[in-house]
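>>> what follows is a protein structure lacking sequence information:
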């Protein structure tokens, strides 16, 4: 074997014929070309024919299931019917520009009652500084308690949110013949021994409550306590309405609500201004009710337009987050201020 037929293997210093080296390379190539790598479960490769598997939905395709917040089963009581004296007539000192119509509207009484009580024959004869007696609001004879007689708590519920905070919700219905305002609701939480643990008060969400209408309320009571015995709810205070600059001639139409899979409720509608003047800062107060007609949510929704011309209309839309049972109905009213 001469030099040209030999090649050196530098790894071991041994010499092999060139023809033998070439044959080995060709054999290795043939073996490699005829060999297919076998899939390995641990190497992350997908088999040529994968087995059928059930499709797993992606997280954004999943629809959450609505789980209603439970109503707390605790006492919600009205205060005992303790007779109280009928309020004495109020006094009003006539100022420049006052008229009997303005004074009657301010105190929620009629012009005729003012004239009769103060023996006024000619309404044009008012004198600046004159003292007028204002008639007390009407109280039915069968109920000597003026608060209980003129108003009623209804649709009351107490529910807990996701943070274990209890909320009181409901309505105060005006049973009188005159409009009222500034309805304040009080809640007292007692322990089993009668000790007062918590006292909360809040205004109902309505500027002016006409006769036969109701003002909704919803306010935070506090964390649920194991020692709580029961809540007592009552109308703490209420005043005859002074209409003044409040806009009362607004209506809500096309009211619709759509419960969402997440448990929220989408509400929409249309506000119309029936006042003779423009209305500033219009707002819609929406109340959600469950199948038992209990209040489960109250929210103020603001239309996009912040001034509504006479005869004008504006759409509104918003989302309610109810507490308690699923919503089966909603009610709504609109309010605002006269832009004079």
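Done, it's in. Quick caveat: nothing in here was measured; it's all calculated off a predicted structure.

>>> all contacts plus neighbour counts: C-alpha atoms, from now on.
Noted.

>>> any idea where the strands of the stretch 201-340 of the chain begin and end?
Using DSSP state E, counting those that start in this stretch, the strands of the stretch 201-340 of the chain run over 208-209, 214-223, 228-240, 246-247, 250-259, 265-273, 279-289, 295-301, 307-308, 313-320, 329-338.

>>> list just the one of these that sits closest to residue 173.
Nearest to residue 173, of all these, is strand 214-223, at 4.0 Å by C-alpha to C-alpha.

>>> helices or strands up against the closest one?
Here strand 214-223 touches strand 165-174, strand 180-191, strand 196-203, strand 295-301, going by 3 or more C-alpha pairs under 8 Å, 6 or more residues apart in numbering; DSSP states H and E.

>>> change it to 10 Å
Strand 214-223 makes packing contacts with strand 151-160, strand 165-174, strand 180-191, strand 196-203, strand 208-209, strand 279-289, strand 295-301 when contacts are defined by 3 or more C-alpha pairs under 10 Å, 6 or more residues apart in numbering; DSSP states H and E.

>>> next SSE downstream of whichever strand or helix holds residue 105?
Per DSSP states H and E, residue 105 falls inside helix 100-107. Later in the chain than helix 100-107, the nearest helix or strand by DSSP H and E is helix 111-118.

>>> in addition, the following structure is provided for comparison:
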């Protein structure tokens, strides 16, 4: 018999601001698959320039007994969901999840399904939220783009697909405060600037990421951006660093803006 050719491996070079969850969502693979193929023990630690093998197509080759079951999602809320048509005809879904549990969560993923008039699913997509860890009462936005949405869809549904307790991973998170925030509208964009401060009494944050979410008058998410802050060799305990970002907002100037930041120790 003719042997089945192995799929050509995809190599991804980690860029500034990347997260393992974001890379997994981009290529449609699981975080666990990326960890397994690249021998990554902690999904929160990536290095700029690091080469990752993307196991595209390998999941389908696994026997049923080898497939890892999706953990039962923790109960969390989904709110602020909105759909926007882009200038090129794509459909952009934005929203956020809220951690209503007593645990810090990780690997939080949602599924967006489009239905036709008969209630039949005609398109589906999955997206991880913009934070590797969500503390209790915390929230994090998500984004999913349907490049060519089906013309016959008339309704949609957003559901929680997975959310896991972070366990020991949460202990490696460095608390970061966001201070002196200002925002200035620039047409369809908004510029946000401020400072981040390391609130940990002893650990240096070698990576600091700021996430900004904007809302319209009805509380629907109409924009968000995740950006890595330049901290040099690291942000020392009590020290702070400036940040500045621009993000595109649907429907004009936002009614409200929410920011949070998180850090990672070495």
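Noted; the coordinates are in hand. Being a predicted model, the structure only gives us computed values, none of them experimental.

>>> overlay them and tell me the TM-score.
Laid over one another, the chains give 0.68 as their TM-score (TM-score structural alignment, normalised by the length of the second structure), with 192 aligned residues with a C-alpha RMSD of 1.8 Å.

>>> just to revisit the earlier point, could the helices and strands packed on strand 214-223 of the first structure go into TSV alongside distance to residue 222 of the first structure and mean neighbour count?
Formatted as TSV, those follow (distance: least, C-alpha to C-alpha, whole Å; neighbours: other C-alpha atoms under 10 Å):
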stretch	distance to residue 222 of the first structure	mean neighbour count
strand 151-160	9	20
strand 165-174	5	22
strand 180-191	10	21
strand 196-203	8	16
strand 208-209	28	22
strand 279-289	21	23
strand 295-301	17	24
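
>>> turn those strands into a markdown table, columns for distance to residue 218 of the first structure.
Output for those, formatted as a markdown table (distance: least, C-alpha to C-alpha, whole Å):
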| stretch | distance to residue 218 of the first structure |
| --- | --- |
| strand 151-160 | 10 |
| strand 165-174 | 4 |
| strand 180-191 | 10 |
| strand 196-203 | 8 |
| strand 208-209 | 16 |
| strand 279-289 | 10 |
| strand 295-301 | 6 |
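
>>> among those strands, which comes closest to residue 319 of the first structure?
Smallest distance to residue 319 of the first structure across these (C-alpha to C-alpha): 8.6 Å, for strand 295-301.

>>> so that closest one corresponds to what in the second structure?
Counting by TM-score structural alignment, strand 295-301 of the first structure lines up with residues 221-227 of the second structure.

>>> mean deviation, the matching stretch versus the first structure?
Taken over the aligned residues, the distance from stretch 221-227 of the second structure to the first structure averages 1.0 Å (mean C-alpha distance after the TM-score superposition for the first structure).

>>> show me the contacts for residue 240 of the second structure.
Counting by C-alpha atoms under 10 Å, 6 or more residues apart in numbering, residue 240 of the second structure touches 176-179, 195-199, 231.

>>> whichever of those residues end up buried, select them in PyMOL.
To isolate the buried members of the contacts of residue 240 of the second structure in PyMOL, using 16 or more other C-alpha atoms under 10 Å:
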select buried, resi 176+177+178+179+195+196+197+198+199+231
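
>>> and of the contacts of residue 240 of the second structure, the nearest to residue 118 of the second structure?
For the contacts of residue 240 of the second structure, the nearest to residue 118 of the second structure is residue 178 (46.8 Å; C-alpha to C-alpha).

>>> how much space is there between that closest one and residue 217 of the second structure?
Applying C-alpha to C-alpha, to the nearest Å, the value for residue 178 of the second structure to residue 217 of the second structure is 23 Å.

>>> what of residue 190 of the second structure?
Separation of residue 190 of the second structure from residue 217 of the second structure (C-alpha to C-alpha): 16 Å.

>>> also residue 90 of the second structure?
24 Å.

>>> now swap in residue 147 of the second structure and tell me
For residue 147 of the second structure, the distance to residue 217 of the second structure - C-alpha to C-alpha - is 27 Å.

>>> between the strands of the stretch 201-340 of the first structure, which gets nearest to residue 193 of the first structure?
The nearest among the strands of the stretch 201-340 of the first structure, by C-alpha to C-alpha, is strand 228-240 at 8.4 Å.

>>> matching residues in the second structure for the top helix by length along the first structure?
As assigned by DSSP state H, the longest helix anywhere in the first structure is helix 18-33. Against the second structure, there is no aligned range for helix 18-33 of the first structure (TM-score structural alignment).

>>> now the element after that helix, going C-ward?
strand 75-77.

>>> quick one: that following strand aligns where in the second structure?
Aligned using TM-score structural alignment, strand 75-77 of the first structure spans no residues in the second structure.

>>> got it, and stretch 159-173 of the first structure?
Mapped onto the second structure using TM-score structural alignment, stretch 159-173 of the first structure spans residues 84-98.

>>> re earlier: could you dump the strands of the stretch 201-340 of the first structure into JSON lines with distance to residue 16 of the first structure added?
Formatted as JSON lines, these follow (distance: least, C-alpha to C-alpha, whole Å):
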{"stretch": "strand 208-209", "distance to residue 16 of the first structure": "110"}
{"stretch": "strand 214-223", "distance to residue 16 of the first structure": "91"}
{"stretch": "strand 228-240", "distance to residue 16 of the first structure": "99"}
{"stretch": "strand 246-247", "distance to residue 16 of the first structure": "109"}
{"stretch": "strand 250-259", "distance to residue 16 of the first structure": "86"}
{"stretch": "strand 265-273", "distance to residue 16 of the first structure": "87"}
{"stretch": "strand 279-289", "distance to residue 16 of the first structure": "95"}
{"stretch": "strand 295-301", "distance to residue 16 of the first structure": "93"}
{"stretch": "strand 307-308", "distance to residue 16 of the first structure": "101"}
{"stretch": "strand 313-320", "distance to residue 16 of the first structure": "87"}
{"stretch": "strand 329-338", "distance to residue 16 of the first structure": "96"}
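
>>> out of these, flag the one nearest residue 107 of the first structure.
Residue 107 of the first structure lies closest, by C-alpha to C-alpha, to one member of the strands of the stretch 201-340 of the first structure: strand 228-240, at 5.6 Å.

>>> quick one: average offset of that closest one versus the second structure, please.
Its aligned residues in the second structure lie a mean 0.8 Å from strand 228-240 of the first structure after superposition (mean C-alpha distance after the TM-score superposition for the first structure).

>>> and that strand, what's buried?
In strand 228-240 of the first structure, counting by 16+ other C-alpha under 10 Å, buried: 228-231, 233-235, 238, 240.
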